[in-house]
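> Sequence first, predicted model second:
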Amino acid sequence: MVTAITNGIEVSVEVTYQAEFSSPLQHHYVFTYKVTIQNKSTHTVQLLRRKWVISDAAETTKIVEGDGVVGQQPILEPGQTHSYVSGCNLKSGMGKMRGSYTMQKLFDGKTLEVTVPEFQMIANIFHN
């Protein structure tokens, strides 16, 4: 698990290789990641947008942007936590992701960029 704190917002990411949904012979590797966002600030915030930078060892880096996370724009009061699970497909068994969330402080409307720490995706293709 990797963790970063920006402006009082803690973001932790835990990655799992999904061997049962992957096909290494077809260069298809599936990873899921669980993101936990905890508001350790004194302000209520809302997650508005996400930006991901996805690097696959087999191809160039791509950027994915959009509103919210998995169809939600959660509001987090001080001390609250929001978790979600999403996924990523790679053509190689190795890659990494990093990104940011655009959040808005509800009391004054100011936005802030919150770092999503870089995390590695490495396929465990060797079974004991």
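Great, that's in hand.
> can we go C-alpha only for contacts and neighbour counts from here?
Noted.
> Please enumerate the strands of this protein.
Ranges of strands in the chain, per DSSP state E, are 2-6, 9-17, 29-39, 45-56, 59-67, 75-76, 81-90, 94-105, 111-122.
> do you know which of the ones you listed lies nearest residue 23?
Residue 23 sits nearest to strand 29-39 of all those, at 6.3 Å, using Cα to Cα.
> how many degrees apart are the closest one and strand 81-90 in direction?
Angle, strand 29-39 to strand 81-90, by axes from the mean of the first three to the mean of the last three Cα atoms, to 10 degrees: 160 degrees.
> Give the buried residues for strand 29-39.
29-33, 35-39 (16 or more other Cα atoms under 10 Å).
> got CSV for the strands of the chain, with distance to residue 23 too?
Formatted as CSV, the strands of the chain follow (distance: least, Cα to Cα, whole Å):
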stretch, distance to residue 23
strand 2-6, 27
strand 9-17, 12
strand 29-39, 6
strand 45-56, 16
strand 59-67, 17
strand 75-76, 38
strand 81-90, 11
strand 94-105, 14
strand 111-122, 14
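> Okay, one more to line up with it:
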Amino acid sequence: MSSTTTQGVEVSVETYYQPDYSNPMSGEFMFAYRITIDNHNNFSVKLHRRHWYIFDSNGEYREVEGEGVVGVQPVLQPGERYQYVSGCNLRSEMGRMSGSYQMENVDTKRFFDVDIPAFEMIVPFKYN
């Protein structure tokens, strides 16, 4: 698991290879990832946007950005945790993602960026 804290917001990531949704013979590798966001601040925060950097070991690079996560813009009260699961497809057995969230301090209406730690996506047979 990868984890980092930026301005009182902790982001942790766990990854899972999805063999039932992958086709290695066709160069299709599907990964799921679970994000956990913990608000360690004494104020509420709202997640407005996400920005991802996706690196495939075959040399491909993609950027993905948009509003919210999995269709929502969650508000986390002080001490609250939010989790969601999403996925990423690669054309090779290994890759890496990192990124950031644009958050808002609900009290002051000020925006700030929160880092999403870099994490690797590797098919299990590559570990051998």
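Yep, that arrived. Note that the coordinates shown come from a computational prediction; the quantities given were computed from them, not determined experimentally.
> Quantify their similarity with the TM-score.
The TM-score (TM-score structural alignment, normalised by the length of structure 1) is 0.96; 127 aligned residues with a Cα RMSD of 1.2 Å.
> out of the buried residues of strand 29-39 of structure 1, what pair is the most spread apart?
29 and 39 (32.5 Å).
> can I assume residue 85 of structure 2 is in contact with residue 31?
No. The pair residue 85 of structure 2 / residue 31 is not scored as a contact, 10.5 Å apart, by Cα atoms under 8 Å.
> residue contacts, residue 27 of structure 1?
Counting by Cα atoms under 8 Å, 6 or more residues apart in numbering, residue 27 of structure 1 makes contact with 90-93.
> could you flag which of those residues are buried?
For the contacts of residue 27 of structure 1, a burial check counting by 16+ other Cα under 10 Å picks out 90-93.
> Give me the neighbour count for residue 88 of structure 2.
Other residues lying near residue 88 of structure 2 total 16 when counted by other Cα atoms under 10 Å.
> What separation do you get for it and residue 8 of structure 2?
Separation of residue 88 of structure 2 from residue 8 of structure 2 (Cα to Cα, to the nearest Å) stands at 27 Å.
> repeat for residue 17 of structure 2
30 Å.
> Give the residue from these two that has the larger number of neighbours.
Legend: neighbour count by other Cα under 10 Å for residue 17 of structure 2 and residue 8, higher for residue 17 (20 against 15).
> Please say which position in structure 1 the more buried one maps to.
Residue pairing (TM-score structural alignment): residue 17 of structure 2 is matched to residue 17 of structure 1.
> Show the contacting residues for that match.
Here residue 17 of structure 1 is in contact with 29-32, 121-124 (Cα under 8 Å, 6+ apart).
> circling back to that earlier point, save the contacts of residue 27 of structure 1 as TSV, and put in distance to residue 13 of structure 1 too.
Output for the contacts of residue 27 of structure 1, formatted as TSV (distance: Cα to Cα, whole Å):
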residue	distance to residue 13 of structure 1
90	18
91	21
92	21
93	19
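> And for residue 100 of structure 2, nearest residue in space, chain neighbours not counted?
Excluding its sequence neighbours, the residue lying closest to residue 100 of structure 2 (Cα to Cα, 6 or more residues apart in numbering) is residue 115, at 4.4 Å.
> if I look at the closest residue to residue 39 of structure 1 other than its chain neighbours, how far off is residue 77 of structure 1?
Spatial nearest neighbour of residue 39 of structure 1, excluding adjacent residues (Cα to Cα, 6+ apart): residue 9 at 4.8 Å. Distance, residue 9 of structure 1 to residue 77 of structure 1, using Cα to Cα: 11 Å.
> Looking at these two, which one has more neighbours?
Between residue 9 of structure 1 and residue 77, counting by other Cα under 10 Å, residue 9 is the more crowded of the two (22 against 17).
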